[in-house]
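Novice: one predicted model, sequence on top.
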Amino acid sequence: MTAKRIISAFPARLGLAAFCLALAFAGAAPLPARAQARLDAQYEATLAGIPIGRGSWTIDIADDHYTASAFGGTTGLLKAIANSSGTGAAQGHVVKGTLNPVNYTASTTTRHKTEAIHIVLSNGNVTEYGIDPKPPVDHDRIPVTDAHRKGVLDPMTGSLLYVPAPGDPLSPAACHSSAAVFDGRMRYDLSLAYKRMETVKTKKGYNGPVVVCAIYFKPIAGYIPDRPVIKYLSTERNVEIAFAPLPGTRYLIPYRIVLPTPFGTAMLEATQFITQVSGKTAKTQ
């Protein structure tokens, strides 16, 4: 298994398809001006401490709808080896405080091809999806059935962690969570487990506590069992994700992801994490 395959596969497999440790953040689309809470974040991806990618993520959550978009690409030496970039977006309704996705799009561009994915959802069920260009049929791939596309989230919405009331959303209880995700190709489950609380200091924006959760990946359908990256991610128990709060909401946003690899630690971490509530920049701690 090459470093390039690990780096490119990790985000899509772990439901942070909005991001890419090196290759594909998900989306860039116009966002509405009215928002109850907004995040403007920038991230840097590193492998063994060496920068390999950068990207941005913008989230708007209003009383009745939400949008999220991001853009990213490879940098440095990895760009010379595997120049790649990605865009995409997610939109949906806010129903009783929870996110109900309606549309998800993502595209990735490499030296060899561009691939676009779209998913349309209604009440957690996929009503339409596709990949362009259509990938070749691989008979070793576990088929995705209609049942697998029910009760799911798209990858970007699935990365936004909602913590039900009461209590402080930024607490160990936040990690008592799981999600069923469909990314247009594969159906998988993500589950979290509490690890610790930390304090972070961003170069620009948020300074304060984060909750760190272990994250476990379980493939359900749409994957090829013999693929090394699937085996690796399915058995790796040391992947962790740190969540920071989005003020004015009970949502937590990924601040940092850490993945051990045979080539060193892969990490995606915010360098800017600026939040606004009702048009005002949120105070940092």
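Specialist: Nice, I can see it.

Novice: every contact and neighbour count from this point should use C-alpha atoms.
Specialist: Will do.

Novice: quick one, longest helix in this protein?
Specialist: Looking across the chain with DSSP state H, the single longest helix is helix 3-13.

Novice: quick one: buried residues of that helix?
Specialist: 6-13 (16 or more other CA atoms under 10 Å).

Novice: same thing with stretch 71-78?
Specialist: By 16+ other CA under 10 Å, the buried positions in stretch 71-78 come out as 71-75, 78.

Novice: and that stretch, how far apart are its ends?
Specialist: Using CA to CA, to the nearest Å, one end of stretch 71-78 lies 17 Å from the other.

Novice: and which of the buried residues of helix 3-13 is nearest to Gly55?
Specialist: Using CA to CA, Pro11 comes nearest to Gly55 of the buried residues of helix 3-13, at 13.0 Å.

Novice: hang on, the closest one packs against Phe19?
Specialist: Yes. Applying CA atoms under 8 Å as the test, Pro11 and Phe19 come out as touching, 6.2 Å apart.

Novice: tabulate the buried residues of helix 3-13 in JSON lines, adding columns for distance to Lys204.
Specialist: Output for the buried residues of helix 3-13, formatted as JSON lines (distance: CA to CA, whole Å):
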{"residue": "Ile6", "distance to Lys204": "29"}
{"residue": "Ile7", "distance to Lys204": "26"}
{"residue": "Ser8", "distance to Lys204": "27"}
{"residue": "Ala9", "distance to Lys204": "29"}
{"residue": "Phe10", "distance to Lys204": "27"}
{"residue": "Pro11", "distance to Lys204": "24"}
{"residue": "Ala12", "distance to Lys204": "27"}
{"residue": "Arg13", "distance to Lys204": "29"}
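
Novice: try this one next to it:
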Amino acid sequence: MAAKLLQSLGLAAALLAAPAAQAEDIKQQTVYTLSFSGIKIADAVFNTTVADGKYNINADIEAAGIGNLFTSIAVKVDADGLWKNGKPETREFQLIYRDGDYARDYAATFSNKRVTKSTIEPDPGPRADNWVEVKPKHLRNVIDPVTALLLPPSNNPCATTVSIFDGETRLELEMASAGSRPFSTKGFSGRAIGCAVRFKPVAGYERKDEDIEYLANSRELVVWFAYNEELNVFAPVMAHIPLKIGRLTIYASKFGLPR
């Protein structure tokens, strides 16, 4: 389950798109360091391109093994979409996930915030009795996990609920303000705003999974956002994700610089 969380939540720490009003093309890169209980396990590189009212994000995450907890996890992701009325709208999402010998490729097509097609390869086959099935009603008004944590500027960007579908799992992130703090890294120096996040699984997961229940019941999940002036968005710069086996921390070592 820790691997699944690295797949879905680690991807949430992304620098994303810009308003279509931008006349020039934009190419930026954000680099994150992922650590588990204080030990570095991965670097994540997110490249964002914005042009002609469209955005593309591609990312690579590679995690080194720590005993039996993580085994050379590798994640590649590609997301494409439109910027409509000041908000991102997903069109295509693909995620390639490798955990040792375990391999899964997820893909989803979106239209008007609805999932019109999704695939998992290889086919996972019949699910266990405790599997919560994804139904058509779960695939409305959703966004991919990479685009999910792009927050438009406002007096309280954290006052929102984000509905996510990653090709298999439907979940919601209910957010609320958690204050602000100084934050500096390569490409940014100023204040970051904190959003306390409630993790709410909806469908596409195993009921009574201990790790999911632990995260869903936690009050310690916090994501910190910094304002990117060029892109006119708040984007994640740090996150603390509580797991039953320890804490996953994501930290931006490079934030929104040209590539």
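Specialist: Received the coordinates, thanks. Since the structure is predicted, the reported quantities are computational estimates derived from the model, not experimental observations.

Novice: circling back to that earlier point, centre of the chain versus the longest helix of structure 1, how much separation?
Specialist: Between the centre of helix 3-13 of structure 1 and the centre of its chain there are 13 Å (CA atoms, centre = their mean, to the nearest Å).

Novice: map Asn99 of structure 1 across to structure 2 for me.
Specialist: For residue 99 of structure 1 the amino acid is Leu, not Asn. Counting by TM-score structural alignment, Leu99 of structure 1 lines up with Pro88 in structure 2.

Novice: check which helix or strand its match maps to.
Specialist: Following DSSP states H and E, one finds Pro88 of structure 2 within strand 87-99.

Novice: mean shift between that strand and structure 1?
Specialist: Once the two are superposed, strand 87-99 of structure 2 sits an average of 0.8 Å from its aligned residues in structure 1 (mean CA distance after the TM-score superposition for structure 1).

Novice: can you put the buried residues of stretch 71-78 of structure 1 in TSV and add distance to Ile224 of structure 1 and secondary structure?
Specialist: Output for the buried residues of stretch 71-78 of structure 1, formatted as TSV (distance: CA to CA, whole Å; DSSP: H, G, I helix; E, B strand; the rest coil):
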residue	distance to Ile224 of structure 1	secondary structure
Phe71	28	strand
Gly72	27	strand
Gly73	26	strand
Thr74	26	strand
Thr75	29	coil
Leu78	26	helix
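
Novice: so Ala95 of structure 2 touches Asp60, yeah?
Specialist: I think there's a mix-up here, since residue 95 of structure 2 is Leu and not Ala. No. In this structure, Leu95 of structure 2 is not within contact of Asp60 by CA under 8 Å, at 10.1 Å.

Novice: so after the longest helix of structure 1, what's the next helix or strand?
Specialist: Next helix or strand after helix 3-13 of structure 1 toward the C-terminus (DSSP H and E): strand 37-47.

Novice: can you give the contact residues for that next one?
Specialist: With contacts defined as CA atoms under 8 Å, 6 or more residues apart in numbering, strand 37-47 of structure 1 is touched by 20-22, 51-62, 246-249, 263-279.

Novice: now do the shared contacts for Leu95 and Asp60 of structure 2.
Specialist: In contact with both Leu95 of structure 2 and Asp60: 75-77, using CA under 8 Å, 6+ apart.

Novice: narrow those to those in strands?
Specialist: Judged by DSSP state E, strands contain the following of the shared contacts of Leu95 and Asp60 of structure 2: 75-77.

Novice: name the nearest of these relative to Glu210 of structure 2.
Specialist: Val75 (23.6 Å).

Novice: quick one: map Glu115 of structure 1 onto structure 2.
Specialist: For Glu115 of structure 1, the aligned position in structure 2 is Arg104, judged by TM-score structural alignment.
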